[in-house]
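K.L.:
Sequence and predicted model, in that order:
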Amino acid sequence: MSDTELREHIHKVSQWLGTHYFVTPSARALSPRLDMTIAFNETSLPGAKTITAISGANGVGKSTFAHSWAHAYHRRKVAGLKLRNGFPQLDVRGGMADAVPVVWLNLQAQAKIAELDVQILNYLGRGLSGTIRDMTLRAVRALEDHRVSVLVIDDVHLLKLSKSSGRDVLDHLKHLNTELGEVGGSMVLIGANLESTDLVYDPQITARLQLHNLQPLGATTAQGRSRWKDTVADMEADLLPLLPHAKAGQLTQNAGALHDLTGGYVGELATMLKQATVAALLSRTGLIDLDLLRQLPVSYRAERATT
């Protein structure tokens, strides 16, 4: 390729890498568990449903996994629906409404009930005027009108139950779970190290909670090293078509060095390998070797873990 052609090619590769999700062994194991819980909630008797929680260290890939799962779930739910202006539509009380199988909220620090309801109404394109109680009623009605099957709330570790406002929001989440449950909907909570927060000690939450934990993959045990190597191998398989001089297994041979460079965090591994792919194309070698990997920037966390 000429320099111009190479730049254009790298731009296209970078666009693909930016949106690509590496399906890791951990994600492959968690997805069917989440699918099963959601499917059971859809068909079980009305009322409060099982709550799925995804916990783990910061940057371990919780939200990235959940986004990928939610996109796939959304596509399955809207398949076959009629479209209006490119959006899947539903018949609702004699009118039409957008089908929104998944609502995703990022919980704000010091959030209050009204702010949570505003996020729901904003997500669904509804009006925001009225009292707090009015907005709660409209938020619940909107969830029903748009046939929301899954309400995902990220960063729930920001919920401070030591404050009255935090306790109020937790009670509101339980209310939303009950309202969703009346129409077969589910709630998914995501947060850092939830098992060490007050959230898991709430009796109503724990009675319905299924907690899944994603953690960095260790290198001190044979099982941990095997899982890490499998993760690297899966990512390598996705990248091979982009690397003209690479052969299967070459990158996996450097699994140990990659663990040292990333601290065992899957998210940081994915970022490093995407950057390495672009660097390999820029160098015209089309190959990711150990020398190239060691030239790439590493996160402060990974750097600190190896010093």
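P.N.:
Perfect, I can see it now.
K.L.:
CA only for contacts and neighbour counts going forward, please
P.N.:
Noted.
K.L.:
ok, for Leu243, nearest residue in space, not its chain neighbours?
P.N.:
Sequence neighbours aside, Gly286 is the residue nearest to Leu243 in space, at 4.7 Å (criterion: CA to CA, 6 or more residues apart in numbering).
K.L.:
Gly61 too?
P.N.:
In this structure, Gly61 finds its nearest non-sequential neighbour in Gly267, 5.3 Å apart by CA to CA, 6+ apart.
K.L.:
which ones are touching Gly264?
P.N.:
By CA atoms under 8 Å, 6 or more residues apart in numbering, the residues touching Gly264 are 216-219, 228, 258.
K.L.:
Output those residues as CSV; include the columns distance to His67, neighbour count and secondary structure.
P.N.:
CSV is the format used below for the contacts of Gly264 (distance: CA to CA, whole Å; neighbours: other CA atoms under 10 Å; DSSP: H, G, I helix; E, B strand; the rest coil):
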residue, distance to His67, neighbour count, secondary structure
Pro216, 19, 20, coil
Leu217, 21, 22, coil
Gly218, 25, 17, coil
Ala219, 27, 18, coil
Trp228, 22, 26, helix
Leu258, 25, 24, helix
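K.L.:
the helices in the stretch 151-300 of the chain, which residues?
P.N.:
164-182, 203-206, 222-239, 255-262, 266-282, 290-295, 300-305 (DSSP state H, counting those that start in this stretch).
K.L.:
In addition, the following structure is provided for comparison:
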Amino acid sequence: MDARLWHQQATTPARALPTPVTVEAFDDMSQDSQDTYWEHLTSAMAGLVLPSVLAQDAAAQLTRLVHRNQLRPPGAKAIGSVSAPFAVGKSTFVKDWAQAAYRDLLGPALSDPRPTWNPEPGVTADWIPQVYITLRAASKIRDVLASLLLTMGYPSEGLVRVTTTRVVHAFRQHGVRLLLIDDSHFLDVSNKDSRDMLDFLKYLNTELGELGGTMILIGADLHESPIYLDPQINSRLERLTLTPYPLTGEEDMRTWSRFLKDAEGVLLPYFDCAPAGVFSRQHAGHIWRRTQGYVGDTALLLTQALLAAFDDGSDTITTAHLDDVALSARAAAGEAELRKAPIAPSRRRSLKVTVT
């Protein structure tokens, strides 16, 4: 991603939810006021990110990693990795975390559309403390280098040894301290090129570490990648695995209920006639069956069910409201699988009496 676009995304706030209006107060508003409030509410909820205890714990782990690397001596540092199944929301999570850190780091410079700094006396350069790239299928070393250079505004043509030197110079010139490589499962680590690619990643980590920086690899199911099998990389790797909310034991149930209760704190002020616990107690199991604990699907389900209940004049949110929300194909397939009732084994053998 181009550094200017990254800066723009980090500095453009998502549309905030309106000040809550009780259902009774809404009914007393003029039609124009109702229409304005409804448009604001529906559009803001479409982009709503619900608070997640699992995401908060993961964000704290990444923050600790970056902070420790800043305190360590120059040289190769610990490498972060964020792995997750498809559709868990790993890219959204990493971008939210990194851009929050970006805003904190820039401080007053955040208002500048093109922040600058002085890498050395008498030299002014664009300040690009974070670089985020997304890889394409079967990316080779030259593809990674090209993405890095284009992100920082440099020409990407040239021999690999030339563009590698250019990247390292750009890291120093622009104050890069965090390198995020998304879709790292697309790195070409085939038998022929795997050693070169793995050595290249180690080289990038060392050069970034000389600046006190951190490299984080993001990808789908990275535990199956040769990246995790390289002894040198593995010795420096701090793995973070994101998962949907599981529901296999009492502790999982408590964590899921807490997530839904936190969601109620955000959503129910906009539908105050619904009883407390409508999500976290009354419909917790049903919501999990529909979404299998995937946060993105759950956010869509809760917001759209609430809006539907509000719109049709209901005074609570029912299973019918939840069932009417169309979710992803993944969620639909998962729900269908869960709804397949297991066939009970025959009791004939246990009841059969041997005749003597």
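P.N.:
Yep, that arrived. Everything quoted here is computed from the prediction, not taken from an experiment.
K.L.:
got a list of what the residue most central in space within structure 2 touches?
P.N.:
The centre of structure 2 sits closest to Phe93, judged by CA atoms, centre = their mean, with a distance of 1.9 Å. The contact partners of Phe93 of structure 2, by CA under 8 Å, 6+ apart, come to Ala55.
K.L.:
how about a cut-off of 10 Å?
P.N.:
49, 55-56, 58-59, 82, 242 (CA atoms under 10 Å, 6 or more residues apart in numbering).
K.L.:
swap in Trp97 of structure 2?
P.N.:
Counting by CA under 10 Å, 6+ apart, Trp97 of structure 2 touches 55-56, 58-60, 62-63, 91.
K.L.:
Now, those residues that are in helices?
P.N.:
Among the contacts of Trp97 of structure 2, DSSP state H puts 55-56, 58-60, 62-63, 91 in helices.
K.L.:
With neighbour count as added columns, please give these in CSV.
P.N.:
Rendered in CSV, the data for those read as follows (neighbours: other CA atoms under 10 Å):
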residue, neighbour count
Ala55, 18
Gln56, 12
Ala58, 19
Ala59, 18
Ala60, 11
Leu62, 21
Thr63, 13
Ser91, 19
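K.L.:
what's around the residue lying closest to Ala280 of structure 1 once chain neighbours are set aside, how many residues?
P.N.:
Counting by CA to CA, 6+ apart, Gly286 is the residue found nearest to Ala280 of structure 1 once chain neighbours are left out, at 4.9 Å. For Gly286 of structure 1, the neighbour count with other CA atoms under 10 Å is 19.
K.L.:
Strands of structure 2, start to end?
P.N.:
Taking DSSP state E, the strands of structure 2 run over residues 79-84, 116-120, 123-126, 130-134, 178-182, 214-220, 237-241.
K.L.:
Which one of the ones you listed lies nearest to Leu110 of structure 2?
P.N.:
For these, proximity to Leu110 of structure 2 was assessed by CA to CA; strand 116-120 is nearest, at 10.5 Å.
K.L.:
What residues sit buried inside stretch 100-120 of structure 2?
P.N.:
By 16 or more other CA atoms under 10 Å, the buried positions in stretch 100-120 of structure 2 come out as 102-103, 110, 115.
K.L.:
So for it, first residue to last residue, what's the gap.
P.N.:
Its start and end residues considered, stretch 100-120 of structure 2 measures 27 Å (CA to CA, to the nearest Å).
K.L.:
Likewise for stretch 104-117 of structure 2?
P.N.:
Stretch 104-117 of structure 2 has an end-to-end distance of 16 Å (CA to CA).
K.L.:
That stretch: how far from the chain's middle?
P.N.:
Relative to the mean C-alpha coordinate of its chain, stretch 104-117 of structure 2 is positioned 24 Å out (CA atoms, centre = their mean, to the nearest Å).
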